[in-house]
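Visitor: this is a predicted model, with the sequence first.
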Amino acid sequence: MFTTRPELVGTHGMVASTHWLASAVGQSVLEAGGNAFDAAAAAGFTLQVVEPHLNGPGGDAPIIGHRAADGHTFVVAGQGTAPAAATIEAYTDQGLDVVPGTGHLAAVVPGAFGAWLDLLARYGTLPLADVLSPAIGYARDGYPLIPTAVRTIRTVERLFAEHWPTSAEVYLPGGRVPEPGARFRNPALADTYARVLTEAQAAGTDRLTQIEAARRAFYEGFVAEAMASFVRTPVLDSSGSAHAGLLTADDLAAWRVAEEPTVAVDFAGVQVHKTAAWGQGPVLLQQLRMLEALGVADADLGSAELVHTAVEVTNLAFADREAWYGDPAGAEVPLEALLSRSYAAERARLVGADAADGVRPGSPDGRAPRLAALFGSPAAGPDRAPVWPGRYEDAAGGPALGTGEPTRGPEPAGAPTGPAAVDGPALDVRPSGETRGDTCHVDVVDRWGNLVSATPSGGWLQSSPVVPGLGFGLPTRAQMFWLEPGLPSSLAPGRRPRTTLSPGLVLRDGGGFAFGTPGGDQQDQWTIPFLLHHLLGGLDLQAAIDAPGWHSTHVPSSFHPRTSTRHGIEAESRLGAGVLAELARRGHAVRDAGPWSLGRVSAAGVRPDGLLHAAANPRGMQGYAAGR
């Protein structure tokens, strides 16, 4: 089969990510003798520099790893928690009915920096300097600023100039938006990294001692002091008013990265691993369970029947996400029941020949589902189960002032969508500064068979003003919480927000692979055609990534204003005019997204014959794999 690029195959190591510089840095660490965990951390720190509109040191980083020597598979839960003062009343008393998507009120504890340090300490082998130095170099000496970063800066230029002067100082050098591809520097961020490293090395020569000293510098030392001080300054946010934040030095000092077991299901002779339901990952597992129950192994992967079935399954799984997912530390999540084959078979029976209406969560273990009041009052559906009407609009509206994480925002007419489109469709530039954030991804395999999959996000340049002297902004992940009490993802002090971030691993006897994609609510949709084409269709990683994609927009968005498009599907035109027409005949509101526009999947792993392989997405011409 023709592919846009070759699948890389070798024996030494492979790195695939959403930015070529991060892939190259990770591969250089493997060449220097580091393992997959060292390489992933180095790539992760580099992504914080070169994709500042997609992630940052103040963001989040859920990481899934597999240690080949003993088969240990784990999650580094790099997701920060809500501040101790973050009660629902703390927001509603200020006249707010949602957590603003930007600014200081949305700040939770930054998890990304600590997550990479934790991965390095527990599983890496190299000194911190070897892993952090490439990021310092790019921040200090410069890197080519990709066009989407420039377009993002342009959308918030007025916001920076008029309201966020610390961000203007970094991202509007000389008072102007940088040129695409121009050398861009962030000396304040370089100084922050360098000072963390200096304090780490001053603590002693032992590798673990240095990593712990770096953690203290960030969460208890000068970095924490700067963050805690600045968050008390009211700044304009997406509510249209200026607010100070709730995050404190005590919140930062008390937080520790948690290591957790993965959640997994068997599918097509492999095990698919995800995070627990504080992330979105289990919706992929639920979809695979339902597809298995519906006999997907015998399906024509390019047919309208398969796409229709997959979309209907997606809508059911995401309805369960809305009703049941949240931080297990603060809510009872019936995950075992949700992932059971019996429950999947029950849910799969709801898939009919035509597009179904409403948001239809199930009743695992007989429990009655509950959705936020925003979705309206439930009515009995044809199956006698509760069906919420949903909150639909004809065309999905965009969040304001940098809220949200979806990879695809509103696009101007005629925006390029082919493989040559620079980093995906052009952003819709608006005087208000309205834009959307996104996410990064990195996958690594080393010569010993260790695997890492990570989806860093948050701390976007467009979502929170730069902390003076640090060169980066705070996270805004509290926007994911509901201010309605009693939901699994309701706001509460110390609780993790339910995110869309979703790294993944596939394990089989003798190997497996790491995989994932940016894309907000689409992350666990764009990986469905990839997995089906690879695991069932027999395509190699690159061909499976290249295969035409689709996703549902009927599912409720995780981001304000949490709307969706009734029966909506976005599909790549390479599926064929006949397939798109048949989907429309079945009642789907089909939007032709162009031939090459959906997804930024990458993957790296070990083939059944022991050779290493990797692939990255051609869409956008930014993600690359490296290896030998």
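Guide: Ah, there it is. All of these numbers come straight from a predicted model, not from anything done at the bench.
Visitor: hey, let's count contacts and neighbours off CA atoms from now on
Guide: OK.
Visitor: the nearest residue to G13 once chain neighbours are set aside: what's it in contact with?
Guide: Take G13 and drop its neighbours on the chain: the residue closest to it by Cα to Cα, 6 or more residues apart in numbering is D446, 4.2 Å away. Contacts for D446 were tallied using Cα atoms under 8 Å, 6 or more residues apart in numbering; they are 12-14, 30, 35-36.
Visitor: excluding chain neighbours, what is closest to A213?
Guide: Once flanking residues are discounted, A213 sits nearest to A200: 4.8 Å by Cα to Cα, 6+ apart.
Visitor: quick one, what contacts the closest residue to R586 other than its chain neighbours?
Guide: Nearest residue to R586, sequence neighbours excluded (Cα to Cα, 6+ apart): D354, at 4.6 Å. Contacts for D354 (Cα under 8 Å, 6+ apart) come out as 308, 586-588.
Visitor: in JSON lines: these, plus neighbour count.
Guide: Listed next are the contacts of D354 as JSON lines, based on neighbours: other Cα atoms under 10 Å:
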{"residue": "H308", "neighbour count": "25"}
{"residue": "R586", "neighbour count": "18"}
{"residue": "G587", "neighbour count": "17"}
{"residue": "H588", "neighbour count": "23"}
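Visitor: could I get the full set of strands for the stretch 501-628 of the chain?
Guide: For the stretch 501-628 of the chain, strands defined by DSSP state E, counting those that start in this stretch occupy the ranges 504-508, 511-516, 550-552, 568-571, 589-592, 602-606, 612-615, 624-627.
Visitor: and the longest one with strand 602-606, angle?
Guide: Computed with axes from the mean of the first three to the mean of the last three Cα atoms, to 10 degrees, the direction of strand 511-516 lies at 170 degrees from that of strand 602-606.
Visitor: try this one next to it:
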Amino acid sequence: MFTTRPTLQGTFGMVSSTHWLASQTAMAVLEEGGNAYDAAVAAAFVLHVTEPHLNGPAGDVPIILAPAGGQVRVLCGQGPAPAGATIGHYTSLGLDVVPGTGPLAAVVPGAFDAWMVLLRDHGTRRPAEVLRYAIGYAAHGHPAVEQIGRTVERVRELFENEWTASAEVYLPGGRAPGAGALLRNPALAATWRRLLAESEAAGPDRETQIEAARRVWREGFIGEALTAHAARPAMDSSGRRHASPLAGDDLTGWSAGYEDPVTFDWRGWTVCKPGPWSQGPVLLQQLALLDDGFGADDLNSPDGLHTLLEISKLAMADREAWYGDAEPGTVPLDTLLSASYNASRRTLVGPAASPELRPGSPGGRTPRLSAHALAAASGALPEDPAGAGAGEPTVDRSGETRGDTCHLDIVDRWGNMISATPSGGWLQSSPVVPELGFPLGTRLQMTWLEPGLPASLVPGRRPRTTLSPSLALRGGEPVLAFGTPGGDQQDQWQTHFFLAAALRPAVRGGPDLQGAIDAPGWHQDSFPSSFYPRGMRPGSVTVESRVGEETVAALRRRGHDVTVGGAWTEGRLCAVARDPETGVLSAAANPRGMQGYAVGR
């Protein structure tokens, strides 16, 4: 089939990310003898600089890694709610949902510590060796992509009148960065240089320097600046100024940690995802909901697309009722992924589209939805705006944003593999910390201010994030890493990609990664958004125009409320693969958004 680019193949190393500078940075590290984990850390810090509207150092990142000859693990860089972030505190401020912007929505920053833990445990390089690329781009500038300037223009009034430290970085001379203009962040460069100076002063040993950098982040000049900044009230999407309860003890009391992945076996594949504190198992449940007869020819047929949309609704409804960082045993994941449960759920897929939010009853348990979600499902709240398209942010003038994230996948010549989805800490989401050059994150907006739900706001617990990297094995060997930005759409786009890669014929002996990425995309919105103001669009389906008029007409006859988007608007997928028999490596990247690139040899 025609593809926009070839699927790259080689034997030395392969990288795919959502920005070409991050991809080439990772490749440079591989060329210098670093492994996939060194390369990932270097690329991640470059993404903080080159895609600041999509992620930042004080954001979040789930990572799935498969060390050569080792076990697949999840490294959680999703920080929890601060100790003072109680439901009572937020409702006492007159809030019924957590604001989508500003300090009040901050969790404990997780991304920086996760990358340092990865470097310590699986990398080979010192902090200075991986941070030098990001420092160079921050200090000397990088050509800004179009969306940075568009995002800044949307929040210009907020920056100029309220978040003046943000204006200093992103409105230099009063002008938003134009496409291709050099954008600098000298404050961020100075932050990393000072961190490196202090970490190197701790001693010559690599691990000593990494641990010193982690201490600087938690309790040194960075930690002090973060907590002082959090205590300053700032305007948020509620239309009022609020401070964050984030305190120094929150930073010092948390660190990134490892977990086992959630896995599902499907037609010879074992697909690995983060746990139900993410939405990752949604992809696994969609596979469980497919019947044995679903094949490659069904992927873009009207009947097949209808099936995929309806099973996506069922899996997302179960996410809404059951997922969260809840007490052990509260999330009935084994049942949610079981054959018997999904055989029963599959009977709900009829010939007509359903606009209803229909969570199941695993083990006979009664599903419970938040009052806000029920109101959204009944139409008592305004509908959420159209989906986020290519994973770029939909931003209003308060900085409220959704669907904006980065992604990277890397495999090296030794067989080490990684998939990571950095996000949060967006330039438009919270004021820049003047001393540091980057803002806090706003992931707490994904919690409910109603007690007793799996995704309720509870101090010390992680919000249920949309971030969802993927890794898949065959015969126990890691062969495929993939993921995408896109908020709630991530595990809809990834399901379609995986099915296309798994079911369609190989190219040159490997999976047709580029063909699977380029295949016409879609998503549905029949569930409460994870992003403020938490609305939904019952029955809504958005498809790329390339699905064809015949398929659009067939979906509408079935009752789907179809919006036809642009030809290349759904998803920003990345992927790498490795054939364990031959050692051949593959990579591909998304053409949508004109930013993603794969490199390798």
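Guide: Looks like it came in fine. Since the structure is predicted, the reported quantities are computational estimates derived from the model, not experimental observations.
Visitor: superposed, how do the two chains score by TM?
Guide: Once the chains are laid over each other, their TM-score by TM-score structural alignment, normalised by the length of structure 2 reads 0.96; 594 aligned residues with a Cα RMSD of 1.8 Å.
Visitor: before we move on, back to that, which two from the contacts of D354 of structure 1 end up farthest apart in space?
Guide: Spatial extent of the contacts of D354 of structure 1 (Cα to Cα) is set by the pair H308 and G587 at 9.9 Å.
Visitor: so what sits against both of these two?
Guide: Common neighbours of H308 of structure 1 and G587 (Cα under 8 Å, 6+ apart) are 354-355.
Visitor: and the strands of the stretch 501-628 of structure 1, which is most packed in?
Guide: A comparison of the strands of the stretch 501-628 of structure 1 by mean neighbour count, using mean count of other Cα atoms under 10 Å, puts strand 602-606 on top with a mean of 32.
Visitor: tell me how far it lies from the chain's centre.
Guide: 18 Å (Cα atoms, centre = their mean, to the nearest Å).
Visitor: in structure 2, what range does it match?
Guide: Strand 602-606 of structure 1 corresponds to residues 574-578 in structure 2, going by TM-score structural alignment.
Visitor: relative to structure 1, what is the average displacement of the matching stretch?
Guide: Mean deviation of stretch 574-578 of structure 2 relative to structure 1 after superposition (mean Cα distance after the TM-score superposition for structure 1): 0.7 Å.
Visitor: in contact with the residue mapped onto E544 of structure 2 from structure 1: list those residues for me.
Guide: Counting by TM-score structural alignment, E544 of structure 2 corresponds to E572 in structure 1. Under the criterion of Cα under 8 Å, 6+ apart, the contact list for E572 of structure 1 reads 548-550, 592-598.
Visitor: buried among these? Make that a PyMOL selection.
Guide: Restricted to buried positions by 16 or more other Cα atoms under 10 Å, the PyMOL selection for the contacts of E572 of structure 1 reads:
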select buried, resi 548+549+550+592+593+595+596+597+598
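Visitor: now the contacts of E572 of structure 1 in TSV, with distance to D540 of structure 1?
Guide: Shown next, in TSV, are the contacts of E572 of structure 1 (distance: Cα to Cα, whole Å):
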residue	distance to D540 of structure 1
P548	14
G549	16
W550	19
D592	26
A593	24
G594	23
P595	20
W596	19
S597	20
L598	19
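Visitor: hmm, which of the contacts of E572 of structure 1 are common to structure 2?
Guide: For the contacts of E572 of structure 1, the contacts that are reproduced in structure 2, applying both residues aligned by TM-score structural alignment, their matches' Cα atoms under 8 Å, are 548-550, 592-598.
Visitor: any idea how far the residue lying closest to L598 of structure 1 once chain neighbours are set aside is from E332 of structure 1?
Guide: Among residues not flanking L598 of structure 1 along the chain, G549 sits closest, at 6.0 Å (Cα to Cα, 6+ apart). Using Cα to Cα, to the nearest Å, one obtains 34 Å as the distance from G549 of structure 1 to E332 of structure 1.
Visitor: now G358 of structure 1
Guide: Counting by Cα to Cα, the gap from G358 of structure 1 to E332 of structure 1 is 25 Å.
Visitor: compare those two and say which is more crowded by neighbours.
Guide: G358 (24 against 12; other Cα atoms under 10 Å).
Visitor: contacting residues for the aligned residue in structure 2 for the more buried one?
Guide: Matched by TM-score structural alignment, G358 of structure 1 corresponds to E356 in structure 2. E356 of structure 2 makes contact with 377, 526, 538-539, according to Cα under 8 Å, 6+ apart.
Visitor: part of a strand, is E356 of structure 2?
Guide: No: under DSSP: H, G, I helix; E, B strand; the rest coil, E356 of structure 2 falls outside any strand and is assigned coil.
Visitor: brilliant, that's me finished.
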